[in-house]
Structures are given as structure tokens and as C-alpha cells.
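Student: Sequence first, then the predicted structure:
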Amino acid sequence: MKIFKYKNELKVYLQDLKAQKKTIGLVPTMGALHKGHLSLISQAKKINDIIVVSIFVNPTQFDNNDDLIKYPKTIENDIKLLESVFCDVLFYPSVKEIYNEKIVADTFDFDGLEHKMEGKFRDGHFNGVGTIVKTLFEIVAPHRAYFGQKDFQQLQIIKKMVKKHRINIKIKGCSIFREEDGLAMSSRNARLIEQQREAAPFIYKTLKEVRKKFGVENPNNLTQWVEDQFKKYPLFTLEYFTIADEKTLETIKNKESGKKYRAFIAIFVGKIRLIDNIRLHNL
């Protein structure tokens, strides 16, 4: 595996490969890699000749500086994991290499997707996401880029950015990778203490119950049911739960045939914020 810290060196290396008609798959990450990231790499390897993984903890997408400081950084272990799955290239730039002297996000218009759910609670988050992803696209210029569906809103926003900016990259959304007990894999899981970790699978268990009830229950009643469930558990603080249209991310009041819906949730377990979602079956 080749490791690059400087964008110009990476560009030159990839240009040579593209001249040889090699296809490039990009997996952007913030490091603290786990099996969920490795599953993205596995998907990318199926149809690309060269896999590029980026590791960059992006300061402009954190609305909480404490969360940025505490975000796990495990580069030595990350490199070992990437080598174990035969990743071809790691791009591991510094903040200065990406932002120069001015650590400021660009401003994007995602047609309102940025104001739903995460956007309501994380000021400027998606401007930061758009800035780093667009920058990585410009540096790597991959044929395809891979993102997990745990961050489904982010996935939809990146698809919107690619369409609006006419970026010639195919965006691939990959299934949520879960622990055996159902907890969605996340770099933040490592920060959970034992009691919190034991309780955390309740999040996915609740989402599965929502999926069961969705066929017969009104979305508003389901939302109230979820809020009531989490009131019983002092370890959890429910930030939001919503049932939304997959395309528009608008919270729904009534179901319509032919539309795809998904339930989204954000929970604080102590000071650690976890998100998850599940597709709902609609008749």
C-alpha cells in the first residue's frame, strides 16, 4: 500500500494509473477504521482496479469542538487494517494540506436537504461535509465513491452535490454494517463505557419495532411511541426521531403508495452521539 500526505504527489500517481485505463474507487473516512469501513472497501474492490482510502478528521464538519478533540485517532492500527484488505492507496493529509491557512467551509445549497434532521442540530455540518468531499473528489478524481448508509442524509446530500455541480463520479451507498447485537458500527462506539455499550443495541431494536408497526400505525403515533420508549431509559437522551421520505428527507404525516420511507434516529448515550436508520416497508 502506498501512503500519500501531499495532494499533488497523489494526483501525479493516480494520473499515471488512469492513463493505463485503471478505474479508481474512493472510500473517504475519518479514520478509527472498523469492519464497516472494510465492507466499503470490499464493495469498491469488486468493480475498481485501484482503491484509494482517505483518512482525514475534517474540522469544519464538527459543530462541537469537544467532539472534534475526542474523535478517535488510531492511524497505526488503521494502516494495519488497510494493509490486511489489500488497499492500494492511503491519502492521509494534514489539515494545512487541505485548508492551507484558512480553516473555513464553503457554503452549499443542497435544495433544503441540509436543513433536515442532522442539519437542525449540527450548525454548518453539511457545509463542512460538502467542502471536504468535493475537495477529495477534485484531488482523487475517482470513477466511483463509496459511502455507508448509516449516514443516509449525508449520502443523499453528496448525491445532490454531484448532480448540481455536474461532477462525473458515481456515488455508491452501501448497507449499514452492524455488530452482532445490532448496534450500527461507528468509530464513536469505542468511547462507550461497558454499561452504555450493553444498552446501546436498544436503538436498533427500537427501529426494528418501528418497521414492524409501520404497516398499521400512523407515523405520528409511531414517533410518540419511540419518544415514550426512550423516556424509560435514563442512559439515553433522544435528540430526534423521524419518519421521512428517502428522497426529500421530509418528515411524513401520512404514507403514500410507491414512495420509499426510512426511520431516522439520533441518540446521546452520555455525551456520545449515535445515529442510525432503517428502511421501512411501504405497501
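Tutor: Happy to help now that I have it.
Student: use CA for all of it now, contacts and neighbours both
Tutor: Noted.
Student: Tell me the buried residues in stretch 182-193?
Tutor: Buried positions in stretch 182-193, judged by neighbour count with 16 or more other C-alpha atoms under 10 Å: 183, 184, 185, 186, 187, 189, 192.
Student: which pair in the residues you listed spans the largest distance?
Tutor: Across the buried residues of stretch 182-193, no pair lies farther apart than 184 and 192, at 13.2 Å, counting by C-alpha to C-alpha.
Student: which residues touch residue 266?
Tutor: For residue 266, the set of contacting residues under the criterion of C-alpha atoms under 8 Å, 6 or more residues apart in numbering consists of 238, 239, 240, 241, 273, 274, 275, 276.
Student: ditto for residue 90
Tutor: By C-alpha under 8 Å, 6+ apart, residue 90 lies in contact with 1, 2, 3, 4, 52, 53, 54, 55.
Student: contacts for stretch 35-55?
Tutor: Contacts to stretch 35-55, defined as C-alpha under 8 Å, 6+ apart, come from residues 22-31, 82, 85, 87-93, 146-148, 174, 176-178, 185-186.
Student: Skipping adjacent residues, who's closest to residue 57 in space?
Tutor: Nearest residue to residue 57 in three dimensions, chain neighbours excluded: residue 30, at 4.7 Å (C-alpha to C-alpha, 6 or more residues apart in numbering).
Student: typed the wrong thing, it's residue 192
Tutor: Nearest non-adjacent residue to residue 192, counting by C-alpha to C-alpha, 6+ apart: residue 272, 7.3 Å away.
Student: Use this one as the comparison:
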Amino acid sequence: MIIVQAIDALREELSAWRKAAETVAFVPTMGNLHAGHMALVERARQLGSKVVVSIFVNPTQFDRKEDLAAYPRTLAEDCAQLQTAGAAMVFTPTPAMMYPAGGLATRVEVPGISELLEGAARPGHFTGVATVVCKLFNLVQPDVAVFGEKDFQQLMLIRQMVRDLDMNIRIEGLPTVREADGLAMSSRNGYLTAAERQLAPGFNRVLREVVDALHKGRHDYASLQADAAKSLESRGFRPDYVEIRRAFDLLPPEQGDTDLVVLGSAWLGKARLIDNLPLTLKNLTETS
């Protein structure tokens, strides 16, 4: 496995691969890797002959400076995991390389979807995500890129950006990887204390209760959302939101919509957890 930091070295290696007719699968990360990331790498290995993983803690997608400062940097451990997982290259640029002169004059924005849910809770977050992913795509020029569905809204945003900018990149989503107790795997789970870790699976259970109610025919979305937020509060969480949305555009569902997703974000101590559960309704004839 090759570890590359300089952009020129990255391009030189990629050029050699393309001359050898290799296909490149890309997994962008911020490091502090866990089993969920390794699942992304495994899927990437199935889709390309060479897998590139980037590790870059992107400052422009953090809405709070203290979160950026606190984010764990575990490069040596991450590279050891990636070598075992079969990655061919790890790209580890510095902020100065990605943002010369302290920033970019150019930003990439995806209006609409960037302003909902996570975008409303974290102003500027998705502009930072879209800009850095666009730049990484330009640098790596992969045939396919793999993202986790845990960040459901982010995945939708990236797909929209790729369509709008005519990028010749296949975007592959991988279902959320979970712990045995249902908690979605996340680097931020490391912020949980031992006691909070015992409470954390309650987040997913509350979202599942909403899904179950929808399958049983309830259509009173606002009440379901409010009840879920109260349930989270009773379990020790500080919810940012629990929302039932259409899976294809994240707008509130209308009569006849069947493909939905229940999304939530909640604080537990210092950890801000996010999760989502997609569902397809089969019977819309009953009224709540």
C-alpha cells in the first residue's frame, strides 16, 4: 500500500494506473476509521481494481471550531487498518495543500438539499462537504466512489452534484453498518462515555418505533415526529430533529408517497449522533 501526501505524487501514481487500464474506486474519509469504513473499502475492492482512500479532516465542513480541534487524528492506526483491508493507496493531504492561502475563492454549493435538516442544524456544513468532495474527485478522478448511507443527506447531495456537474463517476451507497445493539457506527461514538454508550442504542430504537407506526398505517407525521423527540428526551438525549421525509428529495411526504425515510439527529453528552431508516409503505388505504 502506498501512502501519498503530495498532489503531484498522487497524480503520477494515478497516471501509471490508468496506463495499465486499472479501474479506480475511491473512499473519501476524515480518518479515525472503524469497521464501517472498512466495509466501504471492501465494497470498493469489489468495484475497482485499485482502491484509493483519502484521509483529510476537512476544516470547512465543521460549524464549530472546537469540534474540528477535538476530532481524533489516528493516521498510523488508520493506515494499518487500510493495509489489512487491501487499499492500494492512502492520500493524506494537509489543509494547506487543499486550501492554499488559507482558503479557496471557489465554493461548490448544492441549493435546496443543503438547507434542509443537517444543513439547517449546521449552517455552511454542506458547502464545505460539496467543495472538498468535488476537489477530491478532481484530484483522484475515480471511476466509482463509495459512501455510507448513514449520512443519507450527504449521499443525496453528492449524487446531485455529480449529476449537475456531469462528473463521470458512479456513486455507490452502502447500507449503514451497525453495532450488534443497533447503534450506527460512527467516529463520533468515541465521544460517548461508558454510561452514554449504554444509552446510545435508544436513538435507533426510537426511530424504529416511528417506522413501525408508519407501517401500521399512521399518517400523522407531525405527531409522530413530536412524540419521537419527546421519547428521545426521556431517554437522556437532546434531539436536534426527528423527521419523516420523502426518500428521493427529503421534502415532507404528500398523500400517495410510499418511499420514505425517517431521519434523526440528537446529542448524547458530547456526541452528536445521526441515523436514518428508509422504508417503503405497502398499504396506504388505512387512515390514522
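Tutor: Okay, I see it. Computed from a prediction, not measured in an experiment: that's the story for all the values here.
Student: Could I get the TM-score for this pair?
Tutor: Here the superposed chains carry a TM-score of 0.96, computed using TM-score structural alignment, normalised by the length of structure 1; 280 aligned residues with a C-alpha RMSD of 1.3 Å.
Student: so residue 52 of structure 1, which of the three states?
Tutor: In the three-state summary, residue 52 of structure 1 is assigned as strand, counting by DSSP: H, G, I helix; E, B strand; the rest coil.
Student: how near is it to residue 78 of structure 1?
Tutor: From residue 52 of structure 1 over to residue 78 of structure 1 the distance is 14 Å, taken as C-alpha to C-alpha, to the nearest Å.
Student: and residue 82 of structure 2, how many neighbours?
Tutor: 23 (other C-alpha atoms under 10 Å).
Student: typo on my end, it should be residue 158 of structure 2
Tutor: Neighbours of residue 158 of structure 2 under the rule other C-alpha under 10 Å: 19.
Student: And for the helix or strand hosting residue 210 of structure 1, what's in contact with it?
Tutor: When elements are assigned from DSSP states H and E, residue 210 of structure 1 belongs to helix 202-213. With contact meaning C-alpha under 8 Å, 6+ apart, helix 202-213 of structure 1 is reached by 182, 183, 184, 222, 226, 263, 276, 277, 278, 279, 280, 281.
Student: Could you point out which of those is nearest to residue 152 of structure 1?
Tutor: Using C-alpha to C-alpha as the measure, the one of these that approaches residue 152 of structure 1 most closely is residue 277, at 7.7 Å.
Student: Contact partners for that closest one?
Tutor: So, once contact is read as C-alpha under 8 Å, 6+ apart, residue 277 of structure 1 ends up touching 150, 152, 207, 262, 263, 264, 265.
Student: Among the residues you listed, which ones are in helices?
Tutor: Within these, membership in helices is found for 152, 207, as judged by DSSP state H.
Student: Find the pair from the contacts of residue 277 of structure 1 with maximum spatial separation.
Tutor: Longest span within those, C-alpha to C-alpha: 152 and 207, 14.8 Å.
Student: about what we covered before: need the contacts of helix 202-213 of structure 1 in a markdown table with secondary structure, can you?
Tutor: As requested, these are arranged in a markdown table below (three-state DSSP):
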| residue | secondary structure |
| --- | --- |
| 182 | coil |
| 183 | coil |
| 184 | strand |
| 222 | helix |
| 226 | helix |
| 263 | strand |
| 276 | strand |
| 277 | strand |
| 278 | strand |
| 279 | strand |
| 280 | strand |
| 281 | coil |
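Student: hang on, the residue nearest to residue 192 of structure 1 packs against residue 193?
Tutor: No - when contacts are counted by C-alpha atoms under 8 Å, residue 272 of structure 1 is not listed as touching residue 193 (10.2 Å).
Student: need the longest helix for structure 1.
Tutor: Using DSSP H to define each element, structure 1 has its longest helix at helix 125-140.
Student: show me where the stretch 101-250 of structure 1 has strands.
Tutor: In the stretch 101-250 of structure 1, strands defined by DSSP state E, counting those that start in this stretch lie at 144-148, 170-174, 236-245, listed in chain order.
Student: Minimum distance to residue 115 of structure 1: which of those has it?
Tutor: The closest of the strands of the stretch 101-250 of structure 1 to residue 115 of structure 1 is strand 236-245. By C-alpha to C-alpha, the value is 13.2 Å.
Student: before we move on, back to that, counterpart of the residue nearest to residue 57 of structure 1 in structure 2?
Tutor: Alignment of residue 30 of structure 1 against structure 2 is given by TM-score structural alignment, with residue 30 as its counterpart.
Student: OK, contacts around the residue nearest the centre of structure 2?
Tutor: Taking C-alpha atoms, centre = their mean, the centroid of structure 2 lies closest to residue 151, which sits 3.0 Å from it. Counting by C-alpha under 8 Å, 6+ apart, residue 151 of structure 2 touches 274, 275.
Student: Run through the helices of structure 1 in chain order.
Tutor: Along structure 1, the stretches classed as helices by DSSP H are 7-19, 35-47, 65-70, 75-84, 95-99, 118-121, 125-140, 152-164, 194-199, 202-213, 219-231.
Student: Columns distance to residue 255 of structure 1 on top of those helices, output as TSV?
Tutor: Conversion of those to TSV gives the following (distance: least, C-alpha to C-alpha, whole Å):
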stretch	distance to residue 255 of structure 1
helix 7-19	46
helix 35-47	32
helix 65-70	37
helix 75-84	43
helix 95-99	44
helix 118-121	23
helix 125-140	28
helix 152-164	20
helix 194-199	31
helix 202-213	13
helix 219-231	8
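Student: do you know which of those helices lies nearest residue 246 of structure 1?
Tutor: Across the helices of structure 1, the minimum distance to residue 246 of structure 1, taken as C-alpha to C-alpha, is reached by helix 152-164, at 8.4 Å.
Student: and the closest one, how far from structure 2 on average?
Tutor: Plainly put, helix 152-164 of structure 1 ends up 0.5 Å away from its match in structure 2 on average once the two are laid over each other (mean C-alpha distance after the TM-score superposition for structure 1).
Student: Have a look at residue 52 and residue 78 of structure 1 and say which one is more surrounded.
Tutor: For residue 52 of structure 1 versus residue 78, the count of surrounding residues by other C-alpha under 10 Å is larger for residue 52: 25 against 17.
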